[in-house]
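[1] Have a look at this fold, sequence not included:
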């Protein structure tokens, strides 16, 4: 008779840590205060217990934002080229840039409230060194990987300029300028951002 595999139950410590992490994420999603007390109340544990896992309010922020960054890194994959040669061809790379920016844009709008909260916190003087804006969506990684597909004749200066030009097309920055400043709906914003990305990449290749 074949024995059934046993699934170990999470320990009380693991369960409490999970409850507090989920509470921190929910606080961020809803815009509630990111404090140890708020996390403890939402998780249904005492403040004394919460402080064993979250020693201060910055720890609450860390637990709330880590899954957001991981989500962007795990769920969004660089677009696959149609053929092996497309990743370095002048016609293939602009389309990849367009597809990548659109995917990141969809993710950003899906997490709009969280990203706006992080943006607000990053601009607060007391948190200026604790909530870095550049690490919220891993955009540096995506841009770097995209630029690797540029033809060899593109200069380093042109690559660096393109990298800077692509930054506003990712994360909270893309959501803010397209909806708050340009006053366009989500679909229009995604179309415009995808077009900008393709145009910038193509112009860089043509200029070189």
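    Arrived safely. Here the structure is a predicted model, which is why all the values come from computation and not from measurement.

[2] drop to CA atoms for contacts and neighbour counts, all remaining ones
    OK.

[3] What sits closest to residue 163 if chain neighbours are left out?
    Using C-alpha to C-alpha, 6 or more residues apart in numbering and skipping residues adjacent in sequence, the residue nearest residue 163 is residue 143, 6.3 Å away.

[4] How many residues are close by the one you found?
    19 (other C-alpha atoms under 10 Å).

[5] take the one below as the second:
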């Protein structure tokens, strides 16, 4: 079966319209979250000038919307950061952690909203069997941490490299930022400084442990 040029044009037009609608909804979600507003699908639909019914076809709930926003915001940013990291492993991980802190502090309301959506997703699955649960978070950040630390992979035991990767995850990202801001009461500049220091300290401790094991 073949399409006429008119049918092909109509099909292409529908795809483009869907892409524009999806983009409009995501743009509106980012704008509302950046203003510190609690997101709901109906509110995002209204801001995007899209019907609520249409919005729900793209995003069945707020959690789905927020995870799409997080992916859209995170992946290009992290790709650019990782591509520009220096050669020295200690400098690489310190710069990555500092850069993540910078871009999340620039839009703190949005990232707090993303964290809230993650927590809601966790609570929504507590009664499901373990193998039926959907991952609460994506892998963008841990992939970036692994890329930053990768020059060390062949210099230490696999279990030590894994421990360093996981420990670094505890001192970067929105969870660490909220702890630094709310529990510690730090201002943004000090948040960045403390996270950077912690990442470098973990790196140095792991390198020393690897050296002792080799000696």
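    Yep, it's here. Since the structure is predicted, the reported quantities are computational estimates derived from the model, not experimental observations.

[6] and the residue nearest to residue 163 of the first structure, what pairs with it in the second structure?
    Counting by TM-score structural alignment, residue 143 of the first structure lines up with residue 145 in the second structure.

[7] what helix or strand does residue 131 of the first structure sit in?
    Of the helices and strands defined by DSSP states H and E, none includes residue 131 of the first structure.

[8] does the nearest residue to it once chain neighbours are set aside sit in a helix or strand, and which one?
    Leaving out its chain neighbours, the residue that sits closest to residue 131 of the first structure by C-alpha to C-alpha, 6+ apart is residue 122, at 4.9 Å. Under the criterion of DSSP H and E, residue 122 of the first structure resides in helix 112-123.

[9] The very next helix or strand once past that helix against the second structure, how far on average?
    The helix or strand immediately downstream of helix 112-123 of the first structure is helix 139-147, counting by DSSP H and E. Superposing on the second structure places helix 139-147 of the first structure at an average distance of 1.5 Å from its equivalents, by mean C-alpha distance after the TM-score superposition for the first structure.

[10] what's near enough to touch the counterpart of residue 77 of the first structure in the second structure?
    Taking TM-score structural alignment, the alignment pairs residue 77 of the first structure with residue 82 from the second structure. Shown in contact with residue 82 of the second structure (C-alpha atoms under 8 Å, 6 or more residues apart in numbering): 96, 144, 147-148.

[11] Residue 106 of the second structure pairs with which position in the first structure?
    Checking with TM-score structural alignment, residue 106 of the second structure has residue 110 as its match.

[12] outside of the lengthiest helix in the first structure, which residues touch it?
    Ranked by residue count and defined by DSSP state H, the top helix of the first structure is helix 186-207. With contact meaning C-alpha under 8 Å, 6+ apart, helix 186-207 of the first structure is reached by 90-91, 93-102, 105-106, 109, 150-151, 154, 158-159, 162, 165-166, 169, 174, 178-179.
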